[in-house]
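# Return atomic coordinates for the entry below.
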Amino acid sequence: MCGIVGCILNKEVAPTIIESIKKLEYRGYDSVGIATLTDKINVKKGSGKIKEVDDQIHLTEIDGNIGIAHVRWATHGNPTKENAHPHNSCDNKISVVHNGIIENYKELREELEKEGHTFKSETDTEVIPHLIEKYTKQGNDLLHATQKTINKLIGSYALAAISIDEPDKIIGARKESPLIVGVSEDGNFLASDVPAILNETRQVIYLDDNEIIQLEKDNVTVMNNQLEPIKKEVVTIDWNPEMAEKGGYPHFMLKEINEEPQVIKDTLSESPKIKEIVSKFKNFNRICFVACGTSYHASLIGEYLIETQLHIPTEVILASEFEYFQNTLDDHTLVIFITQSGETADTLKALKTAKKVSETLAIVNVVGSSITREADHVIYTRAGPEIGVAATKTYLSQLICIYLLVAHLSDDTWLIDKLSKLHDYSLNSLKHEENIKNIAKKYKSASDFFYIGRGFNYPTALEGALKLKEITYIHAEGYPSGELKHGPLALIDEGIPVVGILPPGPSYPKTYNNLQEIKARGANMIILGSEEDTQINQIENKILFNPGIDEIIAPLIYIIDLQLLSYYTSIEKKIDPDKPKNLAKSVTVV
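Here you go, the predicted model:
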């Protein structure tokens, strides 16, 4: 996620810019840095929280009326001082901060190194100042050099660049990563998000993809990527600071659910790296997943996917139970550890044991975390920081990584094609909010909920039930539909809400019959299925999806509506969904 602030003022910028970047701490970060212009580029940066770095190097004690700053959430390279932004050109005349992922940075870096450029970090960002330097030396000003640079970039970016040769301006650009402009009487601002500038101005211009901005103290010029000026509306922000941190959403959980379409794009960009990791695997004839909580449910879907698509024996082990299974590992077993934080104590302990005998792979959201340093291979989920305790976008990104892993292991172009459609499917799911709100109102007082699925969608039932338990405190259970007659059917009474997960596919007929059995016993049915399914039209509460989402892909999309159902039920019960009682975001003690 990261955070950018840039400003040009009629006074020293460092105190203002550091206060502004503090307002983006909620986005999650591991390092901080600032660059200002005088007769040279002045840079201060370090790894750690703003206060920690400020105590060491005094971030505000730096001269200049123009500057850029950054809080970094590591994506390429560990969270070190060298990898912290800003990054400079070889001649130290240009400095850049950047949010996003440059997918072709390796190719660009190799090209620039051949031309004599020297790199000081492991980041994808550092190619940007070097490219700008290259084009300025060809006779371009900062604006045109930046334009030429972004035309070379594949991926997402929000960036800000300054140059000692043009000390009166900041050039910014945006593609698939947020960037806004703040307009004030004392000067002008660039930022990743509104909270950064609320103490200075409430006059904001929202930039769109493929737009470039030239920021001067008394002037703002917005252009398209052909540098043709664009007239943009100046919006007056009336959010309070807390609302602003949440992007106008009432809670982080809802904000993070709405970020899932972008998370899908960002995580799918890891496909080439996953393919490279797969090429390095040793021979194995067994796979084990090790995880806790929500990550355990993602692993269960991985088990179904691997055994059906790759025909490799697979099992999923709760990290807290791992010690009872560890003696079955050997050098032909691939052990996959899934954890959002990379610091989960049970998972880390299991990894240290497994790596003694087996090849290990970690699927993690936090670069540089303990588990990433222990595993043989690492896949990053690219979900960005998640503030809400209940996992939403991190769960989805874990699933995408698992699906990409299986697609590359099997060389399955069909699966890759299906994954390419996820972004549009997810946007459609977010349109169901009003229907879901009505369902939440109807069942907010329920004492029990049941979630029913089969095959790939049994773990989705488990995850849907977990979300409801976590943030509404309603007792909820997920069951495989084929197990109903082996006990759970005895719990079904008149009026109990039952969520049936019913996508098209081979398991549909049996699941449909199971759900009919439940309905016959008086339960209130909530069905997730296809809009083309005429058999379920008689059921009162339906959450319907686009045609074409078969049961293999359904776990990646149906979960969005189950997350929304839990969220709106918690709102109806007047419970804060971001801070469920007794729970923590990362369990770092055994």
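# going forward, measure contacts between C-alpha atoms and count neighbours the same way
OK.
# Tell me who's in contact with the residue nearest the centre of the chain.
Among the residues of the chain, Ala383 comes closest to the average C-alpha position under C-alpha atoms, centre = their mean, at 1.6 Å. The contact partners of Ala383, taken as C-alpha atoms under 8 Å, 6 or more residues apart in numbering, are Val263, Asp266, Thr267, Asn365, Lys393, Thr394, Ser397.
# Could you rerun that using 7 Å?
Under the criterion of C-alpha atoms under 7 Å, 6 or more residues apart in numbering, the neighbours of Ala383 are Val263, Asn365, Lys393, Thr394, Ser397.
# likewise Ser530?
Pro503, Pro504, Leu544, Phe545, Asn546, Pro547.
# compare with the first, here's sequence two:
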Amino acid sequence: MCGIVAYVGPRQAAELILEGLRRLEYRGYDSAGIAVRSETDGGTLHVVRCEGKLVRLEEAVRRAPPPGTLGIGHTRWATHGRPSERNAHPHQVGRVAVVHNGIIENHLEVRRQLEAQGRVFRSETDTEIAAHLIDSALAEGATLVEAVRRAIRRIEGSYALAILDAHAPGRLVVAKNASPLVLGLGDGETFAASDIPAILPYTNRIIAMEEGELAELTAGGLRLEDAAGRPVDRAPRTIHWSPLQAERGGYKHFMLKEIHEQPRAVEDTLRGRILADRSDVFLEGAELDDDALRAVRRVVLVACGTSYHAALTAQRWMEAVAHVPAVAELASEFRGRDPLVDEHDLVVAVSQSGETIDTLAAARLAREKGARILAVANVLDSAIPRAAHHTLYTHAGPEIGVASTKCFVAQLAALLLLALRLGGRRGTLPEPAFAGIVEALLRIPSRMRETLERCAHAPAVGRRFAAAGNWLYLGRGPSFPIALEGALKLKEISYLHAEGYAAGEMKHGPIALIDRNVPVVAIAPHDEHFEKMVGNIHEVRARDGRVVAVTDRQDPDLAPLCDETFVVGETIGPLSPFLTVLPLQLLAYHIADLKGTDVDQPRNLAKTVTVE
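Sure thing, here's the model as predicted:
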């Protein structure tokens, strides 16, 4: 959560930083601010902060543009101290301005020590202690790099820091531990940011900082040090995302654009990973050899939110396709106990951002216990891949909407490749079955496009049911995780109460909720569970419930029971989640749009959850 942008170079910093912060709005925030060092009035730090949306900061900056070509900016998501201008970043103490993402766990202890030394705090945040520590070291004669190094030795917890010193023209310092920070090398200018899209319009030469590292940035380049202060020589990576990928492309919201980008996300994730003759699949980039795959006795998938629903789907694939025992766990619960994992387990940590703090902690815990860790992530060089032995990247491109869509289906594609590779290498998946699944998987993008075209009536369905305040989503087998995901999407962006249930559990409680005011979304493709799903729908209708069905063909037995029906493209049963999730995303989107909620940045949510 939160976003940092820092710049040093020939351009006016304020507008560039504001533009970078706009590109980080998807991370979620409740206040924002910038600090610019002026070259014209003796190195004064001009700090502008405000509570609320970034447009308020933009208006304040336009009224009195801070001059200077060196600056830092921040969007804050409150963790310590309520959202307010006083608690917004940057925090200035003396000659220092600081922005920070993360949580300083020992902030109360350090704050008491600093107050005992006579230092006065103006905010409720944990961040302000970093500003005081750095200012104190500078007052003792330390250089800015030395002062930051001293400060981070006192800090426990997670941080990404960017620091300006009024007495240090043409340079700034950044530091990182367990909170994302990337550096960008331009032509006579240097950047730092929480995520690549913030700086991609200016450079595609990116360096991802590692844990404990510190960097001094100047217009001519940067100097990177490790946690011990030793120089680090790391070549930049070239990122091939276009800045245009992060724009709406004519859609009303990023989320709607990203829903329609899902076929491409699956294609890109599969590209180069399936042999032309369909005889084999590869986990390109994962470097997971055949001996390691054959040694796997169990697959443990850990994830949060939407990624957890992808993990639940993959659990079924690991067992049905690879014939390997598998379990999917919420990362926050996995890390909260003493899990029984060992060197025979493959622990798959699934995270769109690659920075989800609970998933990162779960992966680290499993690694400490000897398990082999495979990360599935969409962001290059993010924290979870760096904590893993192996990484299988999805190739969904930047996902700006906070409610994940295209990263979800890209995760499904990557996880199915893993199941196929496991089954193939372990000899548990016969060749004809392997070839059949691969062939069906390659057809999925075209089936997804077909499904999106068939869902043109989604706005009308949304209008019909928009007044309903409570929803129930039902599914069986591979459709159960999709019921959970559909309910989550509606909750996230429309702020309506929705619950996903295994349909067989309906009679064990949820059936008491059903009446005409609680729409039931029934996910009923024609697989081995279809007849039982029709039975569940009969039970709903008997209680005057209204039904929205998601199925894969017109059916004379089903149609009379349903108020509305979405008919998705056909595929083999295990792959139905790629298709059945699409109308649920569209339904949630159109209801939220009708309600006028902030679809791309729902309240209280953030794209990258880097705090507990």
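# Tell me how the two chains score on TM-score.
The TM-score (TM-score structural alignment, normalised by the length of structure 1) is 0.62; 402 aligned residues with a C-alpha RMSD of 3.3 Å.
# among the contacts of Ser530 of structure 1, which recur in structure 2?
Cross-checking these against structure 2 gives Pro503, Pro504, Leu544, Phe545, Asn546 as conserved contacts, using both residues aligned by TM-score structural alignment, their matches' C-alpha atoms under 7 Å.
# burial measure for the aligned partner of Asn537 of structure 1 in structure 2, as a count.
Taking TM-score structural alignment, Asn537 of structure 1 has Ala559 as its aligned residue in structure 2. Counted with other C-alpha atoms under 10 Å, the neighbours of Ala559 of structure 2 add up to 12.
# Of the contacts of Ser530 of structure 1, select the buried ones using a ChimeraX command.
To isolate the buried members of those in ChimeraX, using 16 or more other C-alpha atoms under 10 Å:
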select :503,504,544,545
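# in the stretch 151-300 of structure 2, which spans are strands?
159-165, 171-177, 182-185, 190-193, 205-208, 214-218, 221-225, 231-232, 237-238, 298-303 (DSSP state E, counting those that start in this stretch).
# is it true that Glu122 of structure 1 touches Gly77?
Yes. Assessed by C-alpha atoms under 7 Å, Glu122 of structure 1 is found in contact with Gly77 at 4.9 Å.
# There's contact between Arg447 of structure 2 and Gly569 in this structure, I believe.
Yes. Using C-alpha under 7 Å, Arg447 of structure 2 is in contact with Gly569, at 5.2 Å.
# Can you spell out the matching residue range in structure 2 for stretch 359-377 of structure 1?
With TM-score structural alignment as the criterion, stretch 359-377 of structure 1 aligns to 372-390.
# Please apply the same query to stretch 400-408 of structure 1.
Counting by TM-score structural alignment, stretch 400-408 of structure 1 pairs with residues 413-421 of structure 2.
# average distance between that stretch and structure 1?
Once the two models are superposed, stretch 413-421 of structure 2 sits on average 1.0 Å from its counterpart in structure 1 (mean C-alpha distance after the TM-score superposition for structure 1).
# Contacts for that stretch, please.
266, 269-270, 281-283, 314, 317-318, 321-322, 394, 434.
# TSV for these, including neighbour count?
Output for those, formatted as TSV (neighbours: other C-alpha atoms under 10 Å):
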residue	neighbour count
Val266	28
Thr269	24
Leu270	22
Val281	20
Phe282	17
Leu283	22
Ala314	29
Trp317	25
Met318	24
Val321	25
Ala322	25
Thr394	26
Phe434	21
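# Name the member of those residues with the shortest distance to Gly188 of structure 2.
Thr394 (32.7 Å; C-alpha to C-alpha).
# from the middle of its chain, how far away would stretch 472-482 of structure 1 be?
Chain-centre distance of stretch 472-482 of structure 1: 27 Å, with C-alpha atoms, centre = their mean, to the nearest Å.
# Ok, stretch 44-55 of structure 1 next?
Counting by C-alpha atoms, centre = their mean, stretch 44-55 of structure 1 comes out at 24 Å from the chain centroid.
# List the buried residues of it.
Quick answer for stretch 44-55 of structure 1 (16+ other C-alpha under 10 Å): Lys44, Lys45, Gly46, Ser47, Gly48, Lys49, Ile50, Val53, Asp54.
# again with stretch 535-545 of structure 1
Neighbour-count burial for stretch 535-545 of structure 1, counted by 16+ other C-alpha under 10 Å, picks out Ile536, Asn541, Lys542, Ile543, Leu544, Phe545.
# Look at it and report the distance between its end residues.
This stretch, stretch 535-545 of structure 1, spans 14 Å end to end (C-alpha to C-alpha, to the nearest Å).
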